[in-house]
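Novice: Sequence and predicted structure below; questions after.
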Amino acid sequence: MQPINKEAVQKRLESFFQKTVYIHLETTNGAYASHFNEQVINVGAFIRNAAVNVKQGKITGKGPFRVGLELDHGWVYAEGLTDWEFDGQGRLLMAGHNRDGQLAVALQISERPFA
């Protein structure tokens, strides 16, 4: 992965517009949480291979970035994205890493289901 290039990511996002695609979205602070306050809870979310039709989408921010996708019946967004790649399988892979390089958020888009 490489640091996000906002214009390049936007161009790749647009290639998924008006198509049914598969989304992988996860967030975590779980194993990476570096707090010792028992009143703070670890949180996370995970969804994989949700088939959605992307009407439009946009990357915003100055880094870390936010990507929002408008769907037929709602929205999906991920915030805190720092890195990306468009792999040889036609998948847009985006991730947000903390200052120690650990994964905090991932948003991936593909025209085929993820393995």
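Specialist: Sure, I can see it.
Novice: okay, CA-based contacts and neighbour counts for the rest of this
Specialist: OK.
Novice: tell me which element the most far-flung residue of the chain relative to its centre is part of?
Specialist: Centroid-distance maximum for the chain: residue 38 at 28.9 Å, with CA atoms, centre = their mean. Following DSSP states H and E, there is no helix or strand that holds residue 38.
Novice: same check, this time on the one 10 residues further on
Specialist: Using DSSP H and E, the element containing residue 48 is strand 44-60.
Novice: before we go on, here's another structure to hold up against the first:
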Amino acid sequence: MKPILIEEVQDILETFENKELYFHLETTSGAYAAQNKEKLAVGAYIRNGSLQFTNVKIAGSGPFRVGFKLKEGWMYAEGLTDYQLDDGRLLMAGHDDSGRLAIAVQLSYTPFD
């Protein structure tokens, strides 16, 4: 993965506009927070959801946030630090200072395994 370059990732995201996509969205504080009784462990996981967005914007100065304008609302992810594009699939992820995964967003034209 590479650190997010906002202009480069914005250009990639725009290639997915107005297309039928599969998405993966995952967040976690998971075991990292569970070890600390003062923190609440939280997480969310969606795999192979269907998505079509008409507009997309990545913003921030790092970590970054990305918003997807849907037909009837918005999808939003925050805390993104890195990305990679492989075989037409975009992976954006957010890692903490220790390199642990906190958030992942993937877009693909085909379902994920």
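Specialist: The structure has been received and is ready for your questions. Computed from a prediction, not measured in an experiment: that's the story for all the values here.
Novice: With residue 87 of the first structure as the reference, measure out to residue 1 of the first structure.
Specialist: From residue 1 of the first structure across to residue 87 of the first structure, the span is 9 Å (CA to CA, to the nearest Å).
Novice: How much space separates the residue lying closest to residue 44 of the first structure once chain neighbours are set aside from residue 71 of the first structure?
Specialist: In this structure, residue 44 of the first structure finds its nearest non-sequential neighbour in residue 28, 4.1 Å apart by CA to CA, 6 or more residues apart in numbering. Look at residue 28 of the first structure and residue 71 of the first structure: by CA to CA, they are 24 Å apart.
Novice: repeat for residue 51 of the first structure
Specialist: Residue 51 of the first structure is 10 Å from residue 71 of the first structure, where distance means CA to CA.
Novice: Please apply the same query to residue 7 of the first structure.
Specialist: 21 Å.
Novice: Tell me which stretches of the first structure form helices.
Specialist: Per DSSP state H, the first structure carries helices over the ranges 6-14.
Novice: residue closest to the middle of it?
Specialist: Compute the mean C-alpha point of the first structure, and by CA atoms, centre = their mean the closest residue is residue 107, 1.8 Å away.
Novice: and that one, what pairs with it in the second structure?
Specialist: In the second structure, the residue matched to residue 107 of the first structure (TM-score structural alignment) is residue 105.
Novice: Contact partners for its match?
Specialist: By CA atoms under 8 Å, 6 or more residues apart in numbering, the residues touching residue 105 of the second structure are 23-26, 77, 91-93.
Novice: what's the spacing between it and residue 40 of the second structure?
Specialist: Distance from residue 105 of the second structure to residue 40 of the second structure, by CA to CA: 22 Å.
Novice: ok, how many other residues are close to the equivalent of residue 96 of the second structure over in the first structure?
Specialist: Using TM-score structural alignment, the partner of residue 96 of the second structure in the first structure is residue 98. Residues contacting residue 98 of the first structure under the criterion other CA atoms under 10 Å number 14.
Novice: From residue 36 of the first structure, how far out is residue 98 of the first structure?
Specialist: Per CA to CA, residue 98 of the first structure is found 18 Å from residue 36 of the first structure.
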